[in-house]
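> Need a 3D model of the following:
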Amino acid sequence: MLRFFLPFLCLSSLALAQGITWGPQVRVDDAPGASGHPALHPYTIIDDSLNIYSAWEDDRDQNDTSAICFARSTTLGSSFSANLTVCPDSLYNAYPWIVRGRGGNIYLAWQVRYMDSYWRIYLSRSTDGGQTFTQPDTVKGVVVRNNQNSSVNFGPMPKIAADPGDSVLYLVWANGEGADPTKVYCAKSTDGGITFFGQVVVNADTSRPAKHPDVATDDSGRVFVVYEQSNSGISNNDWHPLICANRSNDYGTTFQASHDTVCDDFTAGARRLKPSITRIPGRCLVIWEDSRMPPASDYSRPHLFFSQKHDTSAGYAPNLWVSKGCGDWNYRPRVEIDRTNGNLVVAWHSSLGTDSTRFEIRMSAYSDSSDSFGVSYKMFDTYTGDDASNYGNAFYPPAMAAANIGAVTNFFLVWQDLGEDVEGNIYSRRGWVVTSQVDLDIFPDALDAVGDSLDFGDLPAGPAYVSRSFRLTNTSGALNPDPGDGPSTARIDSLTATGVTLHLAGDPAQRILTGFVESPSPFPALEIGATIDATVTLYIPEGTPAGRYTGYLKLRAVGSDQTVDSDSIRIVVQGPLAAANLDGLKVFPNPFKPYVGHTCLNFEGLTAQAAIRIYDIKGRLVKEISESDGDGLATWTPGSASGVYIYHVDGSAGVKKGKIAIIR
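Next up, the predicted model:
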């Protein structure tokens, strides 16, 4: 049985089901009024003392040129300082990035486009916790030459990292002019960012363009850089790059002669973009946008994938799918390590299903025991974007942190939201765990369940729904199918079920969206110790490749105390398969009534080879249909007049006859 104890954390170490209570939403940018002042691309960090630092592009005077603004909170996100303009909007400022060294210095880097169409990199620093910043200026000691500005190449995209001792500051960026291949560079500063030196190329293969780097470091002088590297020649605007990584073992002085390829899928046409890297003791974690799982072969719709490399490993591990149970478009993931127990959590922007005009923040967590990510969740209603164009260029990674305060796990989230202002405001919100008194369990081996699964067996293609049943309970001391948690001490007031997405074994990119809870509808409230039987219904759409499909139906319970628990049951089906004989043949809808919406007659449960002949009541042949694709389904769109018709099916293992009524 799968258990999900927190809305986005699969924490096996927790003994009780838990829920999160969220505090009020706090505004970060202080432009007057609720709307009419774009606050874009916020990047936020949360330090070990839970001080929050945020910088963003701000166009509150709406002159289409943004200033770089900054705010901080030293009150656990309950309030933020007056906004500080780090760089005025006399320059075209974009893509701010912040890092805080252990010594307390805050470094802020961003890119600026000049009238000559070339980008520069600017840097400013604060030595007083963000109360003041130095006069911003171009970084000294390095050569920045980049005039790239397309839908897939956003210029130098500078990133900075401070070593744990705060003695070395690293800067990575991309240089590229015209058709010359872009290259990723690294330089370092030992004087707090006043000057940089040691500019060196990071990407080992300089014949192919590299861009959009990210950087991490540790306390032993190693520097880790991840970036996009062209997979199809020398175009600086390659839509289908690989995700690569390289490292320096000598404080960024030199990088390895060969790189690691992080992604393990090389599907032609798939897009792999915007990698980010996180360093934890002994390993590097990389996450990126990847459209290897496109719906309807549309490679513009990325999901998220993750890989990690241990210091003792030869290469990066097999890629893991992160963005489960979310929309078709997924952008700008951010990895956070839970400071209470070391769990890895990811937050990102995801579309609402197939709607690319409405995005929200979703989260998921990695489980070491299963080496996988759980189904994603939203924490509360967010509206983070309305435009998936330019490969999600409107989005920036949301910020989050988890920490233990007074023996209670707390969560912090900072993001851009369009709910009040369609141009974007920036908000912060804090949540904390409360011990749940509600415990929802699904019975193993009850009704049609075998263990933790509902097996639908072998099914043909077609719209004839097939159902299986299972039993669940709001547990009590006497009735607790999963004694590892519970029992419940609260009534379940709300019980909801997700739809079912099934994936083909061996090819997770092949999926079918099918299945729902048919009854009861809606679920009633469940008192402590009460049980209820539920029915899951699904079918296999015509045209589905044959094979074994598996997935999960997830149920979410909200208790009378507003705490949450969840449980899941596995769904298994083999199909679509032709029948061995015609004993189970179904012909429907019968009678056929076009005036109530019927569009075709289905012959479901055919053998692999079958010939169908339809006659009128006088024995005249009306229609011949051949089934040979092996999915057990054939259809007929009748154009005949009202009346009774005879069908005759010759299968590879017998004959079946029957009547059809058409009523117009």
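> When you work out contacts or count neighbours from here on, use the C-alpha atoms and nothing else.
OK.
> Next, find the distance separating Ile287 from Tyr95.
19 Å (C-alpha to C-alpha, to the nearest Å).
> ok, those two, which is more surrounded?
The neighbour count for Ile287 versus Tyr95, taken as other C-alpha atoms under 10 Å, is higher for Ile287 (29 against 23).
> Which secondary structure element is home to the closest residue to that one other than its chain neighbours?
Nearest-residue entry for Ile287: Phe306, 4.4 Å, with adjacent residues in sequence omitted and distances by C-alpha to C-alpha, 6 or more residues apart in numbering. Taking DSSP states H and E as the definition, one finds Phe306 inside strand 303-310.
> what sits up against that strand?
262-263, 282-293, 315-323, 328-331, 333 (C-alpha atoms under 8 Å, 6 or more residues apart in numbering).
> what do you get for stretch 79-90?
Under the contact criterion C-alpha under 8 Å, 6+ apart, stretch 79-90 has outside partners 26-30, 59, 65-74, 124, 132-133, 135-136.
> can you check stretch 439-451 too?
Identification of contacts with stretch 439-451 by C-alpha under 8 Å, 6+ apart yields 1, 17, 452-455, 468-475, 480-482, 485-489, 557, 565-569.
> Apply the buried test to those and list what passes.
Buried members of these, counted by 16 or more other C-alpha atoms under 10 Å: 17, 452-455, 468-475, 480-482, 485-489, 557, 565-569.
> Tell me how many other residues surround the residue nearest to Ile287.
For Phe306, using other C-alpha under 10 Å, the count is 25.
> Could you do Ala82 as well?
15.
> what's the answer for the one 4 residues further on, then?
By other C-alpha under 10 Å, 21 other residues sit near Val86.
> Is it located within a strand, as I assumed?
Yes. Membership of Val86 in a strand is supported by DSSP: H, G, I helix; E, B strand; the rest coil.
> which residues touch the residue nearest to Thr498 when sequence neighbours are not counted?
Excluding the flanking residues, the one nearest Thr498 by C-alpha to C-alpha, 6+ apart is Lys554, at 5.5 Å. When contacts are counted by C-alpha under 8 Å, 6+ apart, Lys554 touches 497-499, 566-569.
> Now show me the structure for the sequence below, then we'll compare the two:
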Amino acid sequence: MDKASVYYKGGSIYVVFEDDRDKDGYREIYFALSQDTGKTWSKNKLISKNIAGLDEYYPWITVDKNNVIHVVWQGVLNGVGKIYYTKSIDNGNTFLPPDTLPGVLVVYSTFSNVNFGPQPKIESDPKNGYLYVVWTDDRTGNLRIRLAKSTNGGSSFTDLGTIDHNPNNVNRQPSLAIDDSGYIHVVWARGTSGNNQDPKPFISYNFSKDGINWLSNDIIVNDNLSSVYRGNPSITINRVNGNVIVAWEDSRISGGNTTPDIFFAKKKISDNQFSQNLKANINSGTSNFKPKFFVDKFGKGLMVWHSNYISGSYFSIMGSAYSDSLNNFSISQLLFPFDTTFTGTSSANFGDYFYPPALYTDFIDSSTNFFLVWQDLKKDPLGDIYFLRGKVIISNLDLDIVGDSLHYLNFGLVPGDLWVKKTIRLYNTDSLNNPDKSDGPSKSIAYKLRADSVVVENCAVFKLYSKLPDSLLIGKYVDLDILGVIRDGCPYKIYYGTFYIYRNDKNNNEAYDTVGIYIIGPKPLNDLSKAKVHPNPFKPYAGHKFISFTNLTDNSRIDIFDVNGNKITTLYAGNDGSARWDGNVPSGVYTYVITDPNGNKTLGKIAIIR
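Next up is the predicted model:
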């Protein structure tokens, strides 16, 4: 969802944004131009309809090969959403009178706390100048993704029909990109139920050469299919190698509908699936919203988003540099000194209250430049629009991690609450030792190697067991042990996490590499030889909540007796081979007897200290 949009071409920076400066409760669309790389800006120009009761927002801008500026946005009047359009043929000095998208009927009235309107995007084919507009439409009774095309510079558009192959579910939040071969790439949030309030979609993708013929089946971008919140996908193209790169909000780590991270994946047009999903917001806050991702023609770029890095209710703009050749992001960082920017406090309603940042990158003067526009509330609680130009600096390190395979490590099926050890090999690559041939080799010694523990859904935990070396020379490798466990009381399922190893190059630029980790369980054991009881002693005053019996067989019986031989309680292990006891008895020493379904027994004592 984009409430501002920025475009750079030929030394000019073009920005459109929504604004209620007349304070009538309805927004309008304004345009600003800078011709000196953002040092000064033109007077803001009203380019939308501005009629009573019409709320105009979510603008998007593009500039075609003939330097014509095209802008679309949505307008809502009496609960009905439409797409509006205007253009300028004189570099923004004047705009045509705004009107609904010529030749196209847009139907939208399904507004809710997760459905925000047509949310149009417009892009121009870099070779022939054709224009494409994508939006969400509900004419069929369900929210669908549609595409329109103009071959005459925006004088008229043709509705090319529905893109998605998800007719009975909700589809929304489309994002659009066109590569140098004229292929049209669209990504969107794909609902997984017929409920139009469904907040737990997948991220879906499709592409077409002509806007009419699409893949017969949409490609699901997210490789984790758990029922969690996902949304606001952003798509960008590496114009050198053709990689299609997608980023989105994803709550797979925390579970549920809150505290999303930012994930990304990529594919070539010939691939039938996207790459392993990787987390992009490394060392950010717990809640991350409205990612905007853009790479230049050489595959270097920037991701920006809102994050509560400073505190739980204080959001600001964070960013991370990206290298497509290295396939990773730099360590996330605030783009400005600590707490000098402020973009909001509430992550309610799936972060809809945040004004999304707008971003463009381009290769200028031998380096990757970025142009960022965002709304800031630090000085004015109603919001000001700010601009920043900067450069993207990429580490020259390439580290590869090999587990069971390149970038993957599988712990397999494990019992509950039992640490399991697996080994990975970490390379600082050279021309001979470069397992991932798609990037590298490294050009620097790796310094300050470090790794953080990973917790998935508060159940699976992964941590480094081996000591990392202080440095790693080019062409060398080190074997490292990683421990994994599924905590007691967690449900049986596949837990997937991403383990990160960080390092610095000789210029102190931070970077990292990842290994995707799978662990399955917990599973019951075949006998009682590894039965475990903990904590023992049990100390409620120290914060202990319950006593766990783990590594049991399915349906084992646990009998607990006091010192006089009186039975206190009987418990049964579940199908994960574990049971819990609240230990709500006086201080003392108690005996437990565990019996499996075949009559085999093991016993021991538990001390309770209150």
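> follow-up on the earlier one: sticking with the residue in the second structure that the residue nearest to Thr498 of the first structure lines up against, tell me its helix or strand.
Here Lys554 of the first structure is matched to Tyr500 in the second structure, going by TM-score structural alignment. Assigned by DSSP H and E, Tyr500 of the second structure belongs to strand 493-504.
> Once you drop chain neighbours, what's closest to Arg230 of the second structure?
Spatial nearest neighbour of Arg230 of the second structure, excluding adjacent residues (C-alpha to C-alpha, 6+ apart): Asp250 at 4.5 Å.
> burial of that neighbour, as a residue count?
Going by other C-alpha under 10 Å, the residues that sit close to Asp250 of the second structure add up to 32.
> Surely it is in contact with Asn232?
No. Applying C-alpha atoms under 8 Å, one finds Asp250 of the second structure not in contact with Asn232, separated by 9.4 Å.
> who touches stretch 629-644 of the first structure?
By C-alpha under 8 Å, 6+ apart, stretch 629-644 of the first structure touches 460-462, 542-543, 546, 575-579, 599-609, 616-617, 625-627, 659-664.
> Buried subset of the residues you listed, written for PyMOL?
Selecting only the buried entries of the contacts of stretch 629-644 of the first structure in PyMOL, with 16+ other C-alpha under 10 Å as the criterion:
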select buried, resi 460+461+462+546+575+576+577+578+579+600+601+602+603+604+605+606+607+608+609+616+627+659+660+662
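> Now, the contacts of stretch 629-644 of the first structure that are in strands?
Among the contacts of stretch 629-644 of the first structure, the ones falling in strands (DSSP state E) are 462, 575, 601-604, 616, 625-627, 659-662.
> how about the residues you listed, which pair is most distant?
Spatial extent of those (C-alpha to C-alpha) is set by the pair Gly575 and Asp616 at 33.6 Å.
> Sticking with Gly516 of the second structure, tell me its helix or strand.
Going by DSSP H and E, Gly516 of the second structure is part of strand 510-523.
> by how many degrees do that strand and strand 493-504 diverge?
For strand 510-523 of the second structure against strand 493-504, the angle by axes from the mean of the first three to the mean of the last three C-alpha atoms, to 10 degrees is 160 degrees.
> Mind reading off the mean deviation between strand 510-523 of the second structure and the first structure?
For strand 510-523 of the second structure, the mean distance to aligned residues of the first structure following superposition is 5.1 Å (mean C-alpha distance after the TM-score superposition for the first structure).
> After superposing, tell me the mean distance of the helix or strand following that strand to the first structure.
Once strand 510-523 of the second structure ends, the next helix or strand along the chain (criterion: DSSP H and E) is strand 532-534. Superposed on the first structure, strand 532-534 of the second structure shows a mean distance of 3.2 Å to its aligned residues (mean C-alpha distance after the TM-score superposition for the first structure).
> buried residues in strand 532-534 of the second structure?
Within strand 532-534 of the second structure, the residues that count as buried by 16+ other C-alpha under 10 Å are 532-533.
> Give the other helices and strands that it contacts.
Where contact means 3 or more C-alpha pairs under 8 Å, 6 or more residues apart in numbering; DSSP states H and E, strand 532-534 of the second structure is packed against strand 547-550.
> For the stretch 351-500 of the second structure, which segments count as strands?
With strands called from DSSP state E, counting those that start in this stretch, the stretch 351-500 of the second structure shows them at 358-364, 367-376, 384-391, 399-402, 408-415, 420-428, 446-451, 454-456, 460-464, 471-472, 477-486, 493-504.
> Mean deviation, the second one versus the first structure?
The superposed strand 367-376 of the second structure is, by mean C-alpha distance after the TM-score superposition for the first structure, a mean 3.9 Å from where its aligned residues fall in the first structure.
> same question, the shortest one
Superposed on the first structure, strand 471-472 of the second structure shows a mean distance to its aligned partners of 9.7 Å (mean C-alpha distance after the TM-score superposition for the first structure).
> Contact partners for Pro96 of the first structure?
41-43, 55-57, 68, 108-111.
> does it belong to a helix or a strand, and which?
Using DSSP H and E, Pro96 of the first structure falls in strand 92-100.
> which ones are touching Asn175 of the first structure?
Here Asn175 of the first structure is in contact with 144-146, 155-156, 182-185 (C-alpha under 8 Å, 6+ apart).
> Just flag the most distant two among those residues.
Gly155 and Tyr185 (12.9 Å).
> any common contacting residues for those two?
Shared contacts of Gly155 of the first structure and Tyr185 (C-alpha under 8 Å, 6+ apart): 174-175.
> show me where the stretch 51-200 of the second structure has strands.
Along the stretch 51-200 of the second structure, the segments classed as strands by DSSP E, counting those that start in this stretch run 55-63, 69-77, 80-88, 99-100, 121-124, 131-137, 144-150, 158-162, 171-178, 184-190.
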